[in-house]
Structures are given as C-alpha cells and as structure tokens.
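>>> Provided below for reference: sequence and predicted model.
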Amino acid sequence: MAPRIEIDLGKIRENTRFLVDALRAKGIRVAGVTKAVCGDPAVAGAMQQGGVSLLADARISNVARLRSAGITCPIELIRSPMPSEVDRVVETCAASYNTEMEVIADLSASALRAGKVHGVILMVEMGDMRDGICPHELGRYVSLVAHLPGVALSGIGANFACLGNVSPDDEAMAAFSDLVKDIEIDAPPLKAVSGGGSANLPWAFASGTKGRVNELRLGEAILLGTDPVSGDPIDGLHTDAFRLVAEVIEANCKTGHAGPRRVECENSEAHLGEVGATSRIILALGMQDTDVHGLTFPPGVAAIGATSDHTVLCSSERGFRPGAEIRCGVSYGALMRAMNARDVERVYVEAGSSFGQIGEPLQARPTTNIGVTLAPVVG
C-alpha cells in the first residue's frame, strides 16, 4: 500500500513539549498550528498532549474537522475569514485574525445573531507584505473594533518571513512591541500579542527581553523540527516525525539520448542524461501527490524529474524491483501537499514503535492505521 505518509505522534508530542517548556520560560505560550496537516485530529491531539491549550489553522474546513473529532479547546483562524464563511467562523473559532473592517463588521453581525462574542486579533503589517494593517492605521482599527457589538479585541498579531524576507530580529520585534504599547495607552492590556511563527524561534530563544510578545504560532517547528528560514534542524527537536513512502513501479537501465537534453516536467526540469545506460527508478508518486522538489531521498538515490503521476529517480544501486518502497523525508511544502492529497494514505505510530528511517532496507509496511489516540478533550 503506497503512497502513504507515516506519522510518528510520539515525536510530535515530544517536539511540542520541548517548545512549550522552553518558551514558557520566556513568558511565551504556544499556539499549535495544524494547517500543514489539514487539521488532522491525531496530530492536533499529540500537540495537546505535548502541552498546547490553543490550536490554530488557516482554513475553516480544517477547524470543522477538528471539532467533528471532539476537540473542544480554543481554536484561532489565522487567515482572515472570507465574508461567505463568517457564520462558520463564529460557530467554531474562539477568535480570528483580521485585516478588513468590512469582514469584522460581518463577524459582529454573525456573533450577535448567534448570541456570542467573537475574538478579533488584528494582524499588522511589519514588512512581510502579505496580510496586515498598515501600522499608522492600527489605532483607528482598534477604536472601530471597540465600538462594534458581538466582537472583542483579543490581540495583535504579526507575520515575519512568510512572503517577504524580513527576519524577526531584535529591531523588528522591538518595533512590534512598541506598536502594542502605543495601543495599550488608550485600551486595556491585550490578551494575545502574537509575534509570529516558527521563524521567530531564534529570536525567542536568544537572551534579552521579549517585549510584549506572549504568543507564537508554531507549525513547522513542531511538525518537522526545522527553521523555516534557514531549513536547519532545531536543536532538541525530532526532524523525522513524518516520512513519505512511495512504491517502485519500474526499475530498468535506460540508454540516454545522443547528448544532453532537457525537458520541462510540470515545474521541474528533467535531465535525461548523456549517452549510456543508467539505472532509472519510477515511483507511483507525482506532483499531484506532493512537492517532489521537497523530498529527501535515501543515499545513492537522486531525483531526475516528476510529472503529475510519476517520479523518476536514478540510483547507483541496481537492487530495486517493482513493489519495493522508498522512504523519503519531507519539507514543509511536501508535507502540506501530501497531507492534502486524496491518494496518499495516513499511517500513525505511537511512542514505543517506530518506522524505518531514510535509507533503511526497503520492505513492505503496514497498511492500517496504528494506535491513534487523541488528547483528552479540554474546555
């Protein structure tokens, strides 16, 4: 059975616990971000067991999946709601990140109809040039939200190193804290000052004051144990909680064309090689299933190219046969695509068991889910 994504819930739980404990010492709480795993309830449960009491996701469909699984802890929607979905946002989310007063007014009306108070976190533009209110407009937004019924200002948030190249260094984070302090001159202290995501961890772990920041939204660091800016492993974290497994459907020596030739293969370039025989392996995995460029293959195996349904590899070894499996490491983008792919099955393992590592002998693997245990439901 392949392709599949193997998920080590124990390692996710341990990564979460490490980060929750380390950041608590800095006065910062962790919101566990589940968007890369499409709101997978088992992964969210592992985050809860690791110590997070707040979850966050960018899509209301993922939030609905978590709620349907019985998870009742507060969940924040970290992408500004679409006007067409405000009723679902109010129903399922404790708060949402917002940048448009028109949308906030819609949330207000929906919350009044539902007899609820919905939390609003204003996202401020700090140089990433994605979503965010211009800093000079922030005070006006705060005043407008304060006068709307059915909503309450829960906090201020910022993004760093998502779309742009602005790193969350001391200068940028101090400027963000100064904005919050200016707002709090005429408003009650904010409950949530969300300073960013996994890219903020080098800043958060460094010595020195953290200003008004009391929350970070962590996804990649918990799931993959890597720094999203540098791609480097983060000390103390597992980097192998996820493995993508693909099955070999062809393994042959093929003669190259007369001279190098390059072909475009759906956002990738495949080098077909020089004259002579090379060992080529074809996997039943393609760009529909994952970001092939974000996969790490075993030693001695390299990617040649990929199309929608095939990935072509070359290998220095000749021992591959149809039916063999190749286990790959995944980047954040590759993980996100694989978790969203209809034909990629999810297989879970709990603490005390383990899947093979990259480069271990290829063999058949279990075809059923293993030991999925959700965290206790909390209010």
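Nice, I can see it. All figures in this text were calculated on a predicted structure; none of them were measured in a lab. Numbering: from 1, shown residues only.

>>> for the rest of this, base every contact and every neighbour count on C-alpha atoms.
Noted.

>>> hey, where'd the strands end up in the stretch 1-150 of the chain?
In the stretch 1-150 of the chain, the strands defined using DSSP state E, counting those that start in this stretch lie at 4-8, 29-33, 54-57, 75-77, 95-98, 118-124.

>>> next one: the stretch 151-300 of the chain
151-158, 192-194, 215-218, 242-255, 262-264, 269-271, 277-283, 295-296.

>>> which other residues reach the second one?
By that I understand strand 192-194. 121, 154-158, 180, 212-217 (Cα atoms under 8 Å, 6 or more residues apart in numbering).

>>> now do it: distance to the chain's middle.
Distance of strand 192-194 from the chain centroid (Cα atoms, centre = their mean, to the nearest Å) equals 19 Å.

>>> here comes the other one, which I'd like you to weigh against the first:
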Amino acid sequence: MFPLIIINRKKLIDNIENVLKMSRENNIPYITFVVKAFSGNEEILSIINSTSLKSIGDSRIENLKKFQSLPIEKMLLRIPMLSEVRDVIKYADISLNSELPVIEALNAEAKAQNKIHDILIMFDLGDLREGLYYKSDYLPFIKKVLSLQNINIKGIGTNLTCYGGLIPDEIILNRLVQIKNKIENGFSIKLDIISGGNSSSVTLFNQNIIPKEINHLRLGESILFGKETSYSKEIKGLNHDVFLFQAEIIECKTKPSFPDGTITINSFGEVPQIEDKGMITRLILAIGKQDVILENLVPIDENLSILGGSSDHLILESKNNKYKVGNIVTFKINYPALVHLMNSNYVKKDFQ
C-alpha cells in the first residue's frame, strides 16, 4: 500500500553507533538520541534496544509514554506545559526547563508521586528560543530551584540554530561554560550535564574547539540523515539514505504546462508561479500538502521534477515516457519531510 516511507533498520543502527563513537572521540560521552521525528512509532523500540544508547529524547510526553518499556533514560525536550506536569513526572526521567512556576509545579507533583525529578535548566545564548538569557541575573532563579526538595538540577543546556540560526562556535559554547562555573562556584554544587546543543554542534567535531566542559548533545538529524545542521553538510562515515519515500501514480497524461485562462490564488491562498514549457508529460501522485511540504521531496529519477501540487496531489513533469498509472515513484527526503510523513496517518511506515 502507498504512500509509503521506508526505514532501513541496519543503516539507522550503524549511524547510531558511529555517532556515539564520534562523540566519544570528541570527549562528549553522553548523547541523547532525539526520536521525535518518529512520532511515537513503537517500531523504533527494537532498533534502540539493538544499540548502546543510554538516553532518548522527545518533545512530546505522549510519545515518551509509549517508550516506557525502554530501560534507558527518557528526556522531555520541549519545556513542559503546566497542564502536563503530572505526566512529565510519571513518564520522563528528566526534562528541560526555563520557567520557575513550571518547575515549582513539577516539584509538587514529584512529591505527590514520591519521586525526585531531574531537570536541565536551559540558557539562551543568543539564538532566542527557550532559556534564561545568558546576560540576565539568573542566580536568584537557581537559588529558588535549589530550595525545591523534589527537584534535582542535573545540569544546564542550550539550544542553537533551530530558531535564530545561531551557529555554535567556541565563543558561544564558552558562554555556557561561564554559566556553569558561576553556578557551581556560587552554590558549591556540581553540575553533571553541560548540554551543548543539537546536531548543529556536530560541525565542531574534530577541530579541538569544543570546550572540554561540554559533555552532552541532543542529536537527531545527524544520526537520522548523517548531516550536521549548521551548514547542512554530510558527515563522512555515516549513511545518508536511511529513509526513502514512495508514492503511486494515479494519472499520467500529456497536457499544456500553463493554465488555460485567468489565474487567481490556489487552494492554499498562493498565486501560482508557473512556467510555460509547452506540452509536457505530467504525472499526478497520491500524496499532497496535507502530508508533506512537497519541496522537501527529491525524485531519485533525475528525469522527474516537481511542478507543484495541492492538498492531496503531487504533480511531476516527466522527461521520458516510461511511467504509467500504477507505477511507483521513489524520493529522497530531508528531516522536515520525515517529521511530516511520520506524523501523517495516511502514510504507511515500513521498517525493513
């Protein structure tokens, strides 16, 4: 049945182990594998159990709830909502936090569940997503959190590149190290985890510029696609084709390339920008914008190119005549496409 996303188990396992090895070689012993792209699909459990992973992370507590059978750490990556505090304590071993009211609520719930809950306090080093701003007076915040009996500050962390596109470098990461030193010296405590970001920090591997205090990264795309995310470059020694996507042709006809009449906005409120190429062979596939951003698909056959589409249709131009109705077209995908396709109930998932 189609549409279908194919996940190569062996290549994914190889990437996991190789990234863990690369991280250790760069003096980062602690890696959390970010699994949010799988949308809680429980097929990932057997893959993780086949590796030496010690930690997984997801942005949604609903997904971590499905992974309770895994005998490894489960980290909630998105700072918690007040409305989900009970489930955070129940299903997450550790969570990322930046708001005192939420941490206080976590403390109360942890007490009710007779648990000590670990947290990473997030610091914004300039990318301007979540976290206490690094130039702010954050020590009073830390003091209040340290007074909470059922909360343990396991460490501190930051997120880079995802919103503001801030590239990690020695200067940026040393801001986190300075925060670490200020907290440890100010309160006579030891922070176990200094989390230096995500797959964008992998670009610093093998350059001897990652501060030695950074001992943890939260990695998704570098494992899944074998790419660092600062410059979107492929990492040597990793698989870059763990995922393939397939969709079925439902129409194959020779038609004009340009609409015949007055053009207005399309179904997504956009004015189509369509090139007049004369008569062309057009393929319609049974996949659409409801399932994926079409521009994030790349046909493996170089004779095919994406023209556009609508909610439920993808339209391709074919420069040869080998395709017919019922044929399957295979695509390479990127990380955003994986996230969308795995979240679509209309796309079949095949772990091979």
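Thanks, I have the structure now. The structure presented is a predicted model; accordingly, all values stated were derived computationally and were not measured.

>>> TM-score them against each other, please.
Between these two chains, after superposing, the TM-score reads 0.93 (TM-score structural alignment, normalised by the length of the second structure); 347 aligned residues with a Cα RMSD of 1.9 Å.

>>> quick one on the thing from earlier: with respect to Ile281 of the first structure, which of the strands of the stretch 1-150 of the first structure lies nearest?
Across the strands of the stretch 1-150 of the first structure, Ile281 of the first structure has its closest neighbour in strand 4-8 (18.2 Å, Cα to Cα).

>>> counterpart of Lys21 of the second structure in the first structure?
Matched across to the first structure, Lys21 of the second structure falls on Asp21, judged by TM-score structural alignment.

>>> isn't Leu237 of the first structure right next to Asn15, touching?
Yes - under the criterion of Cα atoms under 8 Å, Leu237 of the first structure makes contact with Asn15 at 5.4 Å.

>>> picking up where we left off before, same list (the strands of the stretch 1-150 of the first structure) but as TSV, adding distance to Ser68 of the first structure.
Converted to TSV, the strands of the stretch 1-150 of the first structure look like this (distance: least, Cα to Cα, whole Å):
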stretch	distance to Ser68 of the first structure
strand 4-8	21
strand 29-33	17
strand 54-57	15
strand 75-77	13
strand 95-98	18
strand 118-124	20
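
>>> in TSV, list the ones you listed along with mean neighbour count and distance to His257 of the first structure.
Below are these laid out as TSV (neighbours: other Cα atoms under 10 Å; distance: least, Cα to Cα, whole Å):
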stretch	mean neighbour count	distance to His257 of the first structure
strand 4-8	24	34
strand 29-33	27	47
strand 54-57	26	48
strand 75-77	25	52
strand 95-98	26	54
strand 118-124	26	54
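
>>> closest one to Glu247 of the first structure among those?
It's strand 4-8; of the strands of the stretch 1-150 of the first structure, that one is closest to Glu247 of the first structure (Cα to Cα) at 9.4 Å.

>>> mean distance, the closest one to its aligned residues in the second structure?
Compared with the second structure after fitting, strand 4-8 of the first structure deviates on average by 0.7 Å (mean Cα distance after the TM-score superposition for the first structure).

>>> could you pull out the helices for the first structure?
Using DSSP state H, the helices of the first structure run over residues 9-24, 41-49, 60-68, 86-92, 101-114, 138-146, 170-184, 201-205, 220-224, 332-340.

>>> show me what the third one is packed against.
So that's helix 60-68 of the first structure. Secondary-structure packing of helix 60-68 of the first structure (3 or more Cα pairs under 8 Å, 6 or more residues apart in numbering; DSSP states H and E): helix 41-49, strand 75-77, helix 86-92.

>>> need those in a markdown table with distance to Tyr141 of the first structure, can you?
Below are these laid out as a markdown table (distance: least, Cα to Cα, whole Å):
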| stretch | distance to Tyr141 of the first structure |
| --- | --- |
| helix 41-49 | 32 |
| strand 75-77 | 19 |
| helix 86-92 | 19 |
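
>>> out of these, nearest to Ala241 of the first structure?
Closest approach to Ala241 of the first structure among these (Cα to Cα): helix 41-49, 10.5 Å.

>>> please compute how far that closest one lies from its chain's middle.
Mean-position distance between helix 41-49 of the first structure and its chain equals 14 Å (Cα atoms, centre = their mean).

>>> return the mean post-superposition distance for that helix against the second structure.
Overlaying the second structure shows helix 41-49 of the first structure at a mean distance of 3.4 Å from the equivalent residues (mean Cα distance after the TM-score superposition for the first structure).

>>> surely Val124 of the first structure is in contact with Val142?
No - with contact defined as Cα under 8 Å, Val124 of the first structure does not count as touching Val142 (11.3 Å).

>>> tell me the most buried of the helices of the first structure?
Compared across the helices of the first structure, helix 220-224 shows the largest average neighbour count, a mean of 27 (mean count of other Cα atoms under 10 Å).

>>> any idea how far Gly32 of the first structure is from Gly51 of the first structure?
Counting by Cα to Cα, to the nearest Å, the gap from Gly51 of the first structure to Gly32 of the first structure is 9 Å.

>>> between the strands of the stretch 1-150 of the first structure, which one is closest to Arg261 of the first structure.
Among the strands of the stretch 1-150 of the first structure, strand 4-8 comes nearest to Arg261 of the first structure, with 32.5 Å by Cα to Cα.

>>> next, the angle strand 242-255 makes with that closest one.
For strand 4-8 of the first structure against strand 242-255, the angle by axes from the mean of the first three to the mean of the last three Cα atoms, to 10 degrees is 140 degrees.
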